[in-house]
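Trainee: next input, structure requested:
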Amino acid sequence: MGKSDEGLKSETAPVPRETPRSHRSAALVGALPGLAVAVVVACVAALLGQLVPLIGGPVFGILLGVVAAAGIRPLRAQPMTAGYRTAGTFVLQASIVVLGTGLSLGEVAQVGATSLPVMLGTLAVALGGAALVGRALGLDADTRTLIGVGTGICGASAIAAASAALKPKDSDVAYAIGTIFTFNIAAVLLFPPIGHLLGLGAHSFGLWAGTAVNDTSSVVAAAESYGGGASSYAIVVKLTRSLMIIPIVMALVALRTKRQRAAEGLSRSRLPWRRMVPAFIVGFVLAAALDTVGAVPASWHPGLSALGTFLVTVALAGIGLNLRIAEMRKAGARPLLLGGALWVAVGLASLGLQAVTGML
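Mentor: Coordinates of the predicted model:
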């Protein structure tokens, strides 16, 4: 065989094909720089959250992410965005699973038997009001859904879970987080004096705070400020309310899947049930079940809760880093108007339902 034949053979040799595993490895390596930036921002946000617990690490995370990306040009470079997206998807889903370890289904069953009508009623008011008022205000579907879920269930954690299901624009998530944050502060300041003015007992105030205040930290702050042992009941009500994440996320995934298939001309075929039950929701339920049977030691709860909150902070930092301020100017004050309307409606509905069911 001559040199020309050898050259021809080398030129026509097959090129090794890239396997799915090598593709995933390359994607992971490419995401590391942006993910590392999100973690650094989250660390700073977590420290600030400890200093100002009323605001909390997750809110600081998205705020610092937006500011950092706006002020430091290299952070806006295209190679960094892969890591930000990883934080806003996979880390976000992992945070929901970890947070499930703090949910005892036994306590949920005990509290749910008495408070379920109030919880379901306030959730219906939040979601129905978000659809009606949000549409009247001209907000897009994802923004009003995220604000409704955040108001009706559990603030930033519910927004995180719904975001993992809906995959909305980063600006929609920012609108929802900012709105929930605003009315969390208002609730902590206003609920205790209003409760004393109405003469609510500790149990009634705990149920009111647990169903009408958004984030867990704000529920604790408002109930502790009210005193009389209201905080212990409010916390359990709030954790029970968090379980509403499961059916809501499954419904959102089913709706999104149905719309996608309709757009592809597949509306008459069966929905793929495996896609309708996200893996992170299965993980959330399994984590709660493990905690219920005592497989998660009580001594681990503070650490796991802190880890779950930190993962939410990393995810929101990634979303903030990937967000551009110009995108947020379009909606103006409309998300706040929707959040305010829902906040008032849910607060009144909680008190009204307690009165109707004889719990006030």
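Trainee: from here on, contacts and neighbour counts on C-alpha atoms
Mentor: OK.
Trainee: now do stretch 332-348: distance to the chain's middle.
Mentor: Relative to its chain's centre, stretch 332-348 lies at 18 Å (C-alpha atoms, centre = their mean, to the nearest Å).
Trainee: could you pull out the buried residues of that stretch?
Mentor: 334-336, 338-343, 345-348 (16 or more other C-alpha atoms under 10 Å).
Trainee: for those residues, give me TSV that also has secondary structure and distance to Ala164.
Mentor: Output for the buried residues of stretch 332-348, formatted as TSV (DSSP: H, G, I helix; E, B strand; the rest coil; distance: C-alpha to C-alpha, whole Å):
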residue	secondary structure	distance to Ala164
Arg334	helix	24
Pro335	helix	20
Leu336	helix	23
Leu338	helix	22
Gly339	helix	21
Gly340	helix	25
Ala341	helix	25
Leu342	helix	23
Trp343	helix	24
Ala345	helix	27
Val346	helix	25
Gly347	helix	27
Leu348	helix	30
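Trainee: in a markdown table, list the residues you listed along with distance to Leu8.
Mentor: Below are the buried residues of stretch 332-348 laid out as a markdown table (distance: C-alpha to C-alpha, whole Å):
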| residue | distance to Leu8 |
| --- | --- |
| Arg334 | 67 |
| Pro335 | 66 |
| Leu336 | 69 |
| Leu338 | 69 |
| Gly339 | 70 |
| Gly340 | 73 |
| Ala341 | 74 |
| Leu342 | 73 |
| Trp343 | 74 |
| Ala345 | 77 |
| Val346 | 76 |
| Gly347 | 78 |
| Leu348 | 81 |
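Trainee: need the three-state assignment for Ala45.
Mentor: helix (DSSP: H, G, I helix; E, B strand; the rest coil).
Trainee: and for comparison, fold this next one:
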Amino acid sequence: MQVAIFWLLLLSCLTPWMSAPVALVMGFVATALGLHPGPVAIASWVKQLLGIAIVAMGFGVQLQAAVSLTGSYLGLIVASIVLTLVAAWLLGRAFRVHPTTSYLIGSGTAICGGSAIAAIGPAIHAKADQLALAMATVFTLNAVALVVFPLIGHALDLDQHTFGVWAAIAIHDTSSVVGAAQAYGNEALQVATTLKLARALWIVPLALLSAWWYQRMQPNAGRVKVSLPWFIVGYVLAMLVHYVWPQFTPAYDLLFHGGKQLLVVCLFLIGASMSWAKLKAAGGAALLLAVLLWLLIGAGSLAWLLLAS
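Mentor: As a prediction, this is how the structure comes out:
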């Protein structure tokens, strides 16, 4: 009976009346009430479904607009990455957080949350507990951002374009960026998704640079393989398909809206994978470091956007 209720709640996320923030909270509550379906690999599901959703939404983005948008904010993307990594190093030393953990949290905040941490971790031979702690802090703040950012956006009366840029720069994981932007509006969703994935491309050079530096410091550590997340490649290919064959726009619109709804399912599953124990595990100096980095990039990027507008 409990498992059936869980699956009914999940299926309800496919309806147009379910929003991303509500789905996240509903998933968390379902697990808290013991409705979790047991030994199901939710993390693996989310990773694959989120990738499919992002690629599907790529069909709804105009290539020319995406290139123009990315070029317009390239300076902000690069500046935010560099500033966040430098701040992570300085604050990590001040709070006596292990340098590897600080670097993982800084990378996740600067680029793409859990995806960046997962890519950078092997490059610097991070330990399992360091990866888990960095993931937990970023995961906790992702959940907060999904709910809080749209509220702040409406309170400040941000237009959809500005909110989309802000979400792409200041929120960690792609899932929460897209979820928050979806709750704000379609234009915010397209802007946020495009810029977020452009920002996520920096995973590769940062991972390569990190691996090079680590191997320089630890010459016997061995080499590591760095790869680009497949959904970024798929998103770009989807835009190219739309550009080359624009006559199929009605089909692309269906894929775009299908991807949006699949994202809501992903947020429900993310909420279902959360627990009080995992949230408590993100406590202490590492969480304080993550919060301060997040406030820095969030407040700094918002101030820049408001001054530039």
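Trainee: closest to Gly134 of structure 1 among the buried residues of stretch 332-348 of structure 1?
Mentor: Leu338 (6.1 Å; C-alpha to C-alpha).
Trainee: how about that closest one, what's its match in structure 2?
Mentor: Under the alignment (TM-score structural alignment), Leu338 of structure 1 pairs with Leu293 in structure 2.
Trainee: re the thing from before, let me know the closest of the buried residues of stretch 332-348 of structure 1 to Ile159 of structure 1.
Mentor: Gly339 (13.3 Å).
Trainee: right, and the closest one touches Ala186 too?
Mentor: No - counting by C-alpha atoms under 8 Å, Gly339 of structure 1 does not reach Ala186; the two are 11.6 Å apart.
Trainee: so what sits against both of those two?
Mentor: Between them, Gly339 of structure 1 and Ala186 have no joint contacts when contacts are counted by C-alpha atoms under 8 Å, 6 or more residues apart in numbering.
Trainee: now do the contacts for Phe231 of structure 2.
Mentor: Taking C-alpha under 8 Å, 6+ apart, one finds 51-52, 54-55 in contact with Phe231 of structure 2.
Trainee: ok, and the most crowded of these?
Mentor: Ile54 (26 neighbours; other C-alpha atoms under 10 Å).
Trainee: how about that one, what's its match in structure 1?
Mentor: Aligned by TM-score structural alignment, Ile54 of structure 2 pairs with Leu99 of structure 1.
Trainee: just the contacts of Phe231 of structure 2 now: which is nearest Thr137 of structure 2?
Mentor: Gly51 (22.2 Å).
Trainee: quick one: what helix or strand has that closest one in it?
Mentor: Per DSSP states H and E, Gly51 of structure 2 falls inside helix 42-58.
Trainee: would you mark the buried spots in that helix?
Mentor: 46, 49-58.
Trainee: and the aligned residue in structure 1 for Trp166 of structure 2, how close does it get to Val344 of structure 1?
Mentor: In structure 1, the residue equivalent to Trp166 of structure 2 is Ala212, according to TM-score structural alignment. Distance of Ala212 of structure 1 to Val344 of structure 1, given as C-alpha to C-alpha, to the nearest Å: 9 Å.
Trainee: next one: Ile180 of structure 1
Mentor: For Ile180 of structure 1, the distance to Val344 of structure 1 - C-alpha to C-alpha - is 13 Å.
Trainee: then Asp5 of structure 1?
Mentor: 82 Å.
Trainee: residue boundaries of the strands in the stretch 251-360 of structure 1?
Mentor: Read by DSSP state E, counting those that start in this stretch, the stretch 251-360 of structure 1 holds no strands at all.
Trainee: helices of that one, residue ranges please.
Mentor: Along the stretch 251-360 of structure 1, the segments classed as helices by DSSP state H, counting those that start in this stretch run 273-276, 279-292, 301-321, 325-328, 334-356.
Trainee: same question for the stretch 101-250 of structure 1.
Mentor: 105-136, 141-149, 155-166, 170-198, 202-212, 216-226, 230-242, 245-263.
Trainee: show me what the longest one is packed up against.
Mentor: Helix 105-136 of structure 1 sits against helix 141-149, helix 202-212, helix 230-242, helix 279-292, helix 334-356, with contacts defined as 3 or more C-alpha pairs under 8 Å, 6 or more residues apart in numbering; DSSP states H and E.
Trainee: quick one: closest of those to Ala174 of structure 1.
Mentor: Using C-alpha to C-alpha, these put helix 141-149 closest to Ala174 of structure 1, at 9.2 Å.
Trainee: give the other helices and strands that that closest one contacts.
Mentor: Packing partners of helix 141-149 of structure 1 (3+ C-alpha pairs under 8 Å, 6+ apart): helix 105-136, helix 155-166, helix 170-198, helix 334-356.
Trainee: any chance of those in a markdown table, plus distance to Ala42 of structure 1?
Mentor: Below are these laid out as a markdown table (distance: least, C-alpha to C-alpha, whole Å):
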| stretch | distance to Ala42 of structure 1 |
| --- | --- |
| helix 105-136 | 30 |
| helix 155-166 | 15 |
| helix 170-198 | 16 |
| helix 334-356 | 25 |
